[in-house]
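A.B. asks: No sequence on hand, only this structure:
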């Protein structure tokens, strides 16, 4: 199951790919297996989005780093839903944590809650921006917006392989095994 933030990221990846390929893709549908149904001129096709990570291991459920990032993301997502439900706010919150900080601690979330509450964001105009440093060393940027977006900046950046061809080919091979399923689900037949 793909989370809302993953779906939003995938949508942005498709738009950026279309731009970089100098095409005019129209997203007809965002879904699963394949992730998108796309129209380009008179052609319709299914598009599967796949992120690739340096240390992923297909036999053991993928990248251990990505699994840890997903865990942190879910921790923050639960906190965000709870905070925004109680406060009736939509916030764009970015956290920059100390290197090697591990999972998000209850203490860190408590400090974040206290700092956000102290900002009286309910009384601020949409577009209001602030930043602060939590006692645990996490730097936080907050913008009051119309849509909620919370993420840990450390998990959005990483090392880039200088020779990614083997990683890319392995991902293509894995997805290629599901090609008939993607074609059938997209209504394009085998």
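C.D. replies: Cool, the structure landed. All figures in this text were calculated on a predicted structure; none of them were measured in a lab. Numbers count the residues shown, from 1 in each chain.
A.B. asks: going forward, measure contacts and count neighbours with C-alpha atoms only.
C.D. replies: OK.
A.B. asks: what about residue 37, which SS state?
C.D. replies: Following DSSP: H, G, I helix; E, B strand; the rest coil, residue 37 is assigned to strand.
A.B. asks: List the contacts of it.
C.D. replies: 27-31, 44-47, 186 (Cα atoms under 8 Å, 6 or more residues apart in numbering).
A.B. asks: Please name the nearest non-neighbouring residue to it.
C.D. replies: Closest residue to residue 37 in three dimensions, ignoring its sequence neighbours and counting by Cα to Cα, 6 or more residues apart in numbering: residue 46, at 4.5 Å.
A.B. asks: structure B:
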């Protein structure tokens, strides 16, 4: 994911958090340290957004997230190839292993269909390399591995949340040069397997030196820490 794509995601998360709080958050332009200056009905505060993930992590980050990203890139390359040869938006759900070789076989199978002439909602299935792709003619393109969007929901994200807060603590002084009120938004993106984390609503953590911290289990749950 490019930095520009990451900022789009951060803005999406921040806007959703404000909505779940029932507050009117107007986000300023993209920036760093903190990620946004937010106008909440005339009060300005700095907001730093940090994403956490389920599973084991190394110095390079979440192992699950790295695997998701690798599969995502393979599928996006296939999406672009199919789109160049057979224009038309498709929702492609892949069940099975996702490798360059297997996805190329699935893409070849999709290319056998006259996508441009299909009506939205038309469905078909292709197989290749032991994997299967469930394809739907759609209004918006969406290629993904089903394994990356299903899985158990973790219910103890507190260690990851505390680690995220600690990782930002040393930057608090730099953040304060921009705004007196600095807050942190910690996000688990539950639309991906790597982000399937939820937190009990009554959980309270020590968020000092930040004025406030929030945990967003995107897209529909927010806890004020």
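C.D. replies: Sure thing, it's come through. What you see is a predicted model, and the numbers here were worked out from it, not measured in a lab.
A.B. asks: Quick TM-score on the pair, please.
C.D. replies: The TM-score (TM-score structural alignment, normalised by the length of the first structure) is 0.72; 180 aligned residues with a Cα RMSD of 3.1 Å.
A.B. asks: Buried ones in the stretch of helix or strand the residue nearest to residue 37 of the first structure belongs to, by neighbour count?
C.D. replies: Assigned by DSSP states H and E, residue 46 of the first structure belongs to strand 43-47. Going by neighbour count (16 or more other Cα atoms under 10 Å), the buried part of strand 43-47 of the first structure is 44, 46-47.
A.B. asks: just those now: which is nearest residue 106 of the first structure?
C.D. replies: residue 47 (39.2 Å; Cα to Cα).
A.B. asks: For the residue nearest to that closest one when sequence neighbours are not counted, grab the count of nearby residues.
C.D. replies: Nearest non-adjacent residue to residue 47 of the first structure, counting by Cα to Cα, 6+ apart: residue 36, 5.0 Å away. If you count neighbours by other Cα atoms under 10 Å, residue 36 of the first structure ends up with 22.
A.B. asks: Residue 36 of the first structure and residue 28 touch, don't they?
C.D. replies: Yes: with contact defined as Cα atoms under 8 Å, residue 36 of the first structure reaches residue 28; the gap is 7.4 Å.
A.B. asks: Can you show me the helices along the first structure?
C.D. replies: Using DSSP state H, the helices of the first structure run over residues 4-20, 64-87, 106-118, 165-176, 179-185.
A.B. asks: any chance of the ones you listed in a markdown table, plus mean neighbour count and distance to residue 134 of the first structure?
C.D. replies: Shown next, in a markdown table, are the helices of the first structure (neighbours: other Cα atoms under 10 Å; distance: least, Cα to Cα, whole Å):
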| stretch | mean neighbour count | distance to residue 134 of the first structure |
| --- | --- | --- |
| helix 4-20 | 14 | 24 |
| helix 64-87 | 15 | 15 |
| helix 106-118 | 14 | 6 |
| helix 165-176 | 13 | 38 |
| helix 179-185 | 16 | 46 |
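A.B. asks: between those, which one is nearest to residue 128 of the first structure?
C.D. replies: Between the helices of the first structure, helix 106-118 lies closest to residue 128 of the first structure; by Cα to Cα that is 12.7 Å.
A.B. asks: Could you find the closest non-adjacent residue to the aligned residue in the second structure for residue 132 of the first structure?
C.D. replies: Mapped onto the second structure by TM-score structural alignment, residue 132 of the first structure lines up with residue 125. Distances taken as Cα to Cα, 6+ apart put residue 134 closest to residue 125 of the second structure, at 4.8 Å, once the chain neighbours are dropped.
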